[in-house]
Structure formats: C-alpha cells, structure tokens
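J.: Quick one: sequence plus predicted model below, questions after.
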Amino acid sequence: MENHDHTALIKKLLACVEACENCATACLNEQEVKPMVRCISLDRDCADICSQAARLLERRSEIAHQYLVLCEEICHMCAEECGMHDHEHCQRCAAACRECAEACHEHHQPITQD
C-alpha cells in the first residue's frame, strides 16, 4: 500500500461511524420504531464497515484501499435510507454518509484477485 497520509479520510470515516451510531440509537427511541428498522440496520452496518475501514487504513493494510469500495457502497445505501426520514438525526446521518462516500470514492482502488 502506498504511504499516504490518510488522516482526513480516517476523520470522515469516524465522523460517519458517530453519526450512524447516534442515528441508530435515536431511531430506537422514536415512538414508532417499526418504520425505522431498515434505517437502524443500515446505520449499524455502515458504522461497522466505516470503523473497520478506518482501522485498515491506520494499520496500512494491503487491502485498505480495496475495502473502501464496500465502504462507499454502504454509505450510499445508508444515506439514501436516512435521507427518506424527516428526523434531524437521520438527516445528519445522511449528510455524514454522503460526505464519507465521496471521500472513499476518491481513495478506493478496484478489488482484484491474483
């Protein structure tokens, strides 16, 4: 893996993790939780995947830049779902996910198998 400074990307990933965790927790506290099930599920997946991406970048893993392809995908999915809800926490999460997806897109490399 190339020796780039990934500080800004890691910050975006961790900001996305925080937004997703906050959104999932807030969704669980809504009066009507059932309509929020997909949102909560994607929030949790996105938080886990972004957290793992940050760890891979921190340790300069050989697969880190390939893993960002998956990260970009889940961020798009989560942003789309959260964006459909009017709750402030969902809108903040959607914005963080969109920003993270863009950052991942700028840094990822295609998945290859040798």
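T.: Yep, that arrived. Numbers count the residues shown, from 1 in each chain.

J.: When you work out contacts or count neighbours from here on, use the C-alpha atoms and nothing else.
T.: OK.

J.: Near residue 6, how many residues? Count them for me, please.
T.: 13 (other C-alpha atoms under 10 Å).

J.: I'd say it and residue 56 touch.
T.: No. Counting by C-alpha atoms under 8 Å, residue 6 does not reach residue 56; the two are 10.8 Å apart.

J.: mind listing what's buried in the helix or strand encompassing residue 81?
T.: Mapping residue 81 onto the secondary structure by DSSP states H and E places it in helix 64-83. Buried positions in helix 64-83, judged by neighbour count with 16 or more other C-alpha atoms under 10 Å: 64-72, 74-83.

J.: and here's the other structure:
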Amino acid sequence: MVTAQQHSTCIDLCNKAAIACDVCVVACLGEENAAYLRDAILAATDCASFCRLAVGFLARDSQMLQLVCQDCAEICIACAEECAQHPAEHCQLCAHACRKCANECLKMGTTPLNVDELV
C-alpha cells in the first residue's frame, strides 16, 4: 500500500496550485476589468476545488487516484492556458503553479478502462 508520504510531492503541488488559484481569483475580482477576467476567474475557481479534491484522493491512496489525477491535470492545464493569457502577475503565478501541478499529476498515470470488460 502506498502512503500519503509517497504522494507528498503531488499533494504539495496540488495544494500550491489551489492556493495560487484562490489568490488569482481574489486579485482578479479586485481588478477594474473583472468582467474581462471572467473566464480566468471561473477556471481558477474550478481548478482550486479540483486540486483540493485530488489531495484527498492522494492522501488516502484511493483506488480512483489515477483517474482523479488525470482529470486534475487536464483542469490545471485548462486553467494555466486561460490565466497565461493575462499579463497580471497573479495570473502568471497561477498559470505556473497549475502547470507544475499538472506535470506531477500526469506522472501518476492512468490505466485505460475497457468499458466492455466492465459489463
């Protein structure tokens, strides 16, 4: 059985991405052009929530860990792509943290499922 300590790098990067996303959301909401940043705000909000979800799966070495980490990586990549379009430092820091998290989550790999075998 894998322990949470063995997933500590991924847990740490998921937590850092979630915090960077939270900071980004709050900073974006304080911008004069917050409406223009709507997509970044939504992406960062979703990403922060999903990163925190992934931390729980990692901490308990869930059987669904690979699937959740794959999804987390995809959500982090989407957030990074959105936030990277904006020059504000908080958006750039969020994009960077999300890329790092995505890279680590992708290392968790995923086992392809054959739906026909499940029936």
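T.: Great, that's in hand. Small disclaimer: the values here were computed from a predicted structure and weren't measured.

J.: Superposed, how do the two chains score by TM?
T.: For this chain pair, the superposition-based TM-score is 0.94 by TM-score structural alignment, normalised by the length of the first structure; 113 aligned residues with a C-alpha RMSD of 1.2 Å.

J.: Can you tell me the closest non-neighbouring residue to the most centrally placed residue in the second structure?
T.: Note on the second structure: the residue nearest the mean C-alpha position is residue 76, at 3.8 Å, using C-alpha atoms, centre = their mean. Nearest non-adjacent residue to residue 76 of the second structure, counting by C-alpha to C-alpha, 6 or more residues apart in numbering: residue 98, 4.9 Å away.

J.: Pull the residues that contact the host helix or strand of residue 19 of the first structure.
T.: Element membership for residue 19 of the first structure, per DSSP H and E: helix 7-28. Residues from elsewhere that reach helix 7-28 of the first structure (C-alpha atoms under 8 Å, 6 or more residues apart in numbering): 33, 36, 39-41, 43-44, 46-48, 50-51, 53-54, 57-58, 89-90, 92-93, 96-97, 99-100, 103-104.

J.: For ChimeraX, write the selection for the buried entries among these.
T.: Listed next is the ChimeraX selection for buried residues among the contacts of helix 7-28 of the first structure, using 16+ other C-alpha under 10 Å:
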select :36,39,40,43,44,46,47,50,51,53,54,57,89,90,92,93,96,97,99,100,103,104
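
J.: Sitting in helices, which of the contacts of helix 7-28 of the first structure do you find?
T.: Taking DSSP state H as the definition of helices, the contacts of helix 7-28 of the first structure contribute 39-41, 43-44, 46-48, 50-51, 53-54, 57-58, 89-90, 92-93, 96-97, 99-100, 103-104.

J.: Please verify my assumption that residue 78 of the first structure contacts residue 96.
T.: No. Between residue 78 of the first structure and residue 96 there is no contact under C-alpha under 8 Å: 9.9 Å.

J.: Between the two ends of stretch 101-114 of the first structure, what distance do you get?
T.: The first and final residues of stretch 101-114 of the first structure sit 27 Å from each other (C-alpha to C-alpha, to the nearest Å).
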